[in-house]
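In: quick one: sequence plus predicted model below, questions after.
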Amino acid sequence: MAQFHPLTVTDIQKTTRDAVVVTLRPENGADFTFTQGQYLTFKRDFGGEELRRSYSVCSGANDGTLQVGVKRVSGGVFSTWANTELDVGDTLDAMMPMGGFFAADTAQTPNILAFAAGSGITPILSILRTAMDDPTVRATLIYSNRNPNTVMFREELEDLKNQHMGRLNIVHLLSDGSQEIDLFRGRIDAAKCDALFENWIDIKSVTTSYICGPEQMMQTVAQTLEGHGLPKDRIRFELFASAQMGRAKLPAIDMSAPEDGVEGQLTVGGETWSFVIPQNTSLLDAALENNMDAPYACKAGVCSTCKAKVLEGDVEMIANHALEDYEVDAGYVLTCQCFPVTSQRVVWDYDQSEH
């Protein structure tokens, strides 16, 4: 399941000073068919250390091309390399597309309202490009940035809007005050949402909302949407960074658990292994320490790459920024954030993760 496949870089284009769009071609007959809003997890060795990073696909599902957007992050080894050293002809290793940032029933989403901030536009662009292929769909995008020079995919968004006049509306919010209309100045917050819903957007006609950006912004938008009557199950999230990197607190370890750990059993790629999970060790880390080829990327509860289904035993998931409530109710977890809270064994299966 954690198998990586080679992708050849066929084109690199700057979309802002510190962001690039990378076009990729699968090799060896690999099928990288994706659903709009999904992401790719890449790995690369830097100075003897393997790094894994996930980047959202920005091309539409029907475009016939595979593209990801990579914004350079301060101190980000992979993103800096991709923006400064990656070249056409290079090969990147990536997992198959993953993620659930899309509506399961697109026929029931004729009126989309999307919110994005910064590089959060990347999966939103894929969703909008795909949605516009259906002539019955209408969409509005609220896109927040510091100033016009930091707007990723500015030309692509304008082209998409011009191709679908009357069906796609784009509102740029800029925090530098360069917008002439007060409504379009500042950041996305509760007051801004209320003003937009009162003066610009008919929230009652919205069937699905997509939100991608910083955690606090997404929570604020979601709460405001619910306050204006949009059902929770019609609000989709994609977090590209978390204020809570890694573990938030110590798990509630069962004091009756043996000091040397708990028996663990995992299935991945059709094979099953058993080993001991040391105390205060996540399911994912225990698997990796035992040389299991378990899938992972961010290890912060953000991307869902390490999603698995717990079949036996009790665990505590101390952070979750990626799974929906119904997934958790069905037994799915983010193994990077899960710790045993039982003296009995824990059994989990990556092959049932429905990636």
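Out: Great, that's in hand. What you see is a predicted model, and the numbers here were worked out from it, not measured in a lab. Numbering: from 1, shown residues only.
In: when you work out contacts or count neighbours from here on, use the C-alpha atoms and nothing else.
Out: OK.
In: buried set for the longest strand anywhere in the chain?
Out: Longest strand in the chain by number of residues (criterion: DSSP state E): strand 5-16. Of all the residues in strand 5-16, those buried under the rule 16 or more other Cα atoms under 10 Å are 5-9, 12, 14-16.
In: quick one, the helix or strand just after that strand and strand 5-16 angle?
Out: Moving toward the C-terminus from strand 5-16, the next helix or strand (DSSP states H and E) is strand 19-26. Computed with axes from the mean of the first three to the mean of the last three Cα atoms, to 10 degrees, the direction of strand 19-26 lies at 150 degrees from that of strand 5-16.
In: not counting its own residues, what contacts strand 19-26?
Out: 5-15, 32, 65-72, 82-83, 152 (Cα atoms under 8 Å, 6 or more residues apart in numbering).
In: ok, 7 Å please
Out: 6-15, 32, 66-72, 83 (Cα atoms under 7 Å, 6 or more residues apart in numbering).
In: now do stretch 213-227
Out: Applying Cα under 7 Å, 6+ apart, the external contacts of stretch 213-227 come out as 116-118, 120, 188-190, 193, 211-212, 232, 235, 239-242.
In: now for these: which two are most distant?
Out: 118 and 232 (24.0 Å; Cα to Cα).
In: neighbour count: these two, which is higher?
Out: residue 118 (18 against 13; other Cα atoms under 10 Å).
In: which residue sits closest to that one, ignoring its sequence neighbours?
Out: residue 145 (5.6 Å; Cα to Cα, 6 or more residues apart in numbering).
In: state the distance from that neighbour to residue 213.
Out: When Cα to Cα, to the nearest Å is the yardstick, residue 145 and residue 213 sit 11 Å from each other.
In: for these two, list the residues in contact with both.
Out: Common neighbours of residue 145 and residue 213, using Cα under 7 Å, 6+ apart, are 117-118.
In: structure two is appended below for comparative analysis:
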Amino acid sequence: MAKKSLNWEVAPWNDSQMLECAMVVPENDDTASFTFRAPNGAWFDYQPGQFITLDLPVDPKKGAKGNVQRTYTISSSPSRPLSISITVKAQSTSIGTRWMLDNLKPGMQIKAFGPAGIFSFHRHPAQKYLMISAGSGITPMMSMTTWAWDSGQMPDIVFVHAAKRPSEIIFRERLEQFANRVPGLQLRFTVEESDPFRAWPGYKGRLSQIMLGLMAPDYLEREVFCCGPEPFMQAVREMLQSLGYDMSRYHQESFGLAVSTEADAPVIDDVTPGEGVKAEITFADSGLVVGCGETDTVLAVAKRSGLNIPSGCTFGLCGTCKIKKLSGEVHMVHNGGISDDDIAEGYILACCSNPMGKISVAV
């Protein structure tokens, strides 16, 4: 059987054409890479970081044959135009991805649309990049990094990725092969927990300001690309904002929202402490009501008012200044000194909590 080859006489594959599944490669549990080729031998031209939309023959309501459309970031690079790949990870609520993992095999054809999307470092050229991802958010970073490798002119990239365990870091071996050959790629992985009976020499714990500073000390000089679940990206944004990063150089791609054009891009409107905006803290146990600004921390206001809140590190790591918030909202960017359970119960770290309007604390 003759092998298919690149046909430069055929126009590149584009919107609303069939793709033939050529290969399925398991990555880890409930995660696989699907490689497609164009039946007519067309080649693939796109920007690294873009996505395609697949028309999948599954009915999400009845389980009968039907169609659902799902967007997936391309994990391959246009520097390798013979094929195109996506890497998918099924969640508990997945429908289209679950169907792909259970049913899509080499030789089957799927209708696809695209490529599309604005999340690409081709649109924001720079000498130094900081790529930050979590889970399957690693896919556009892999596409861009592969392009950089194939170009022969690897820029300075710090590649930060967060995963639950080392065994769940998608593309780990391939990225390490790249990094072992060029000085321009620095890998920084952090995990929630290590795998049983396997030593883990890397970072451990949720990504924090301190960790980010160790991973990329020159982060202020880098163009940042971020992809992952929205809570993760929000935490990254808050870290960068509190560290004085120029957020016009920050770019993100959401799991749930595929953005095709700049006009479609949602406005990031995070609530952050405003310069010159007035706030008020009621120290309930002491009977003091103190006016302040939103950029003041609860700890700083307490000290100015003659109140003693035990503290240590003053940057949200040690947890010494944990207090109970009775009412109101604070903006807190911590470094691991407080648990999610404590936050859910209303506790805050005074050293890194800014009052957003009027609040009351048990001090």
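Out: Now that the structure is in, tell me what you want to look at. Note that the structure is predicted; figures quoted are calculated from it, not measured.
In: picking up where we left off before, with distance to residue 78 of structure 1 added, can I get the buried residues of strand 5-16 of structure 1 in TSV?
Out: Formatted as TSV, the buried residues of strand 5-16 of structure 1 follow (distance: Cα to Cα, whole Å):
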residue	distance to residue 78 of structure 1
5	18
6	17
7	16
8	17
9	15
12	15
14	16
15	18
16	17
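In: any idea which of the residues you listed is closest to residue 327 of structure 1?
Out: Distances from residue 327 of structure 1 to the buried residues of strand 5-16 of structure 1, taken by Cα to Cα, are shortest for residue 5, at 27.7 Å.
In: counterpart of that closest one in structure 2?
Out: Per TM-score structural alignment, the equivalent position to residue 5 of structure 1 in structure 2 is residue 17.
In: swap in residue 21 of structure 1?
Out: By TM-score structural alignment, residue 21 of structure 1 lines up with residue 33.
In: quickly note the distance from the spatially most central residue of structure 1 to residue 267 of structure 1.
Out: Centroid-nearest residue in structure 1, with Cα atoms, centre = their mean: residue 238, separated by 4.6 Å. Note on residue 238 of structure 1: its distance to residue 267 of structure 1, by Cα to Cα, is 27 Å.
In: go on, residue 16 of structure 1?
Out: To residue 267 of structure 1, residue 16 of structure 1 is 43 Å away according to Cα to Cα.
In: just the buried positions in the strand or helix carrying residue 214 of structure 2, please.
Out: Secondary-structure assignment from DSSP H and E places residue 214 of structure 2 in helix 209-215. Neighbour counts over helix 209-215 of structure 2 (16+ other Cα under 10 Å) mark 209-212, 215 as buried.
In: and of the residues you listed, the nearest to residue 191 of structure 2?
Out: Taking the buried residues of helix 209-215 of structure 2 together and measuring to residue 191 of structure 2 by Cα to Cα, the closest member is residue 211, at 12.0 Å.
In: residues contacting the residue nearest to residue 265 of structure 1 when sequence neighbours are not counted?
Out: Using Cα to Cα, 6+ apart and skipping residues adjacent in sequence, the residue nearest residue 265 of structure 1 is residue 274, 4.3 Å away. By Cα under 7 Å, 6+ apart, residue 274 of structure 1 lies in contact with 264-266.
In: next, format those residues as JSON lines and append neighbour count.
Out: Below are the contacts of residue 274 of structure 1 laid out as JSON lines (neighbours: other Cα atoms under 10 Å):
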{"residue": "264", "neighbour count": "22"}
{"residue": "265", "neighbour count": "20"}
{"residue": "266", "neighbour count": "24"}
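In: from those residues, which land in strands?
Out: Short answer: the contacts of residue 274 of structure 1 in strands (DSSP E) are 264-266.
In: so which of those residues comes closest to residue 89 of structure 1?
Out: residue 266 (37.7 Å).
In: which non-adjacent residue is nearest that closest one?
Out: Closest to residue 266 of structure 1 by Cα to Cα, 6+ apart is residue 348, at 5.0 Å.
In: residue in structure 2 matching that neighbour?
Out: Aligning on TM-score structural alignment leaves residue 348 of structure 1 without a counterpart in structure 2.
In: wait, is residue 348 of structure 1 part of a helix?
Out: No: checked against DSSP: H, G, I helix; E, B strand; the rest coil, residue 348 of structure 1 lies outside a helix; its state is strand.
In: does it really touch residue 309, like I thought?
Out: Yes: in this structure residue 348 of structure 1 lies within contact range of residue 309 using Cα atoms under 7 Å: 5.4 Å.
In: quickly list what's touching both of those two.
Out: With Cα under 7 Å, 6+ apart, residue 348 of structure 1 and residue 309 have no common neighbours.
In: distance of the residue nearest to the centre of structure 1 from residue 137 of structure 1?
Out: Taking Cα to Cα, one finds residue 238 of structure 1 at 21 Å from residue 137 of structure 1.
In: mean shift between the longest strand of structure 1 and structure 2?
Out: The superposed strand 5-16 of structure 1 is, by mean Cα distance after the TM-score superposition for structure 1, a mean 0.7 Å from where its aligned residues fall in structure 2.
In: identify the residues contacting residue 92 of structure 1.
Out: By Cα under 7 Å, 6+ apart, the neighbours of residue 92 of structure 1 are 6-8, 42.
In: now do the strands in the stretch 251-363 of structure 2.
Out: 278-283, 288-293, 322-332, 347-349, 353-361 (DSSP state E, counting those that start in this stretch).
In: mean neighbour count, these: which tops it?
Out: Comparing those by mean neighbour count (mean count of other Cα atoms under 10 Å), strand 347-349 ranks first with a mean of 25.
In: all good on my end, thank you.
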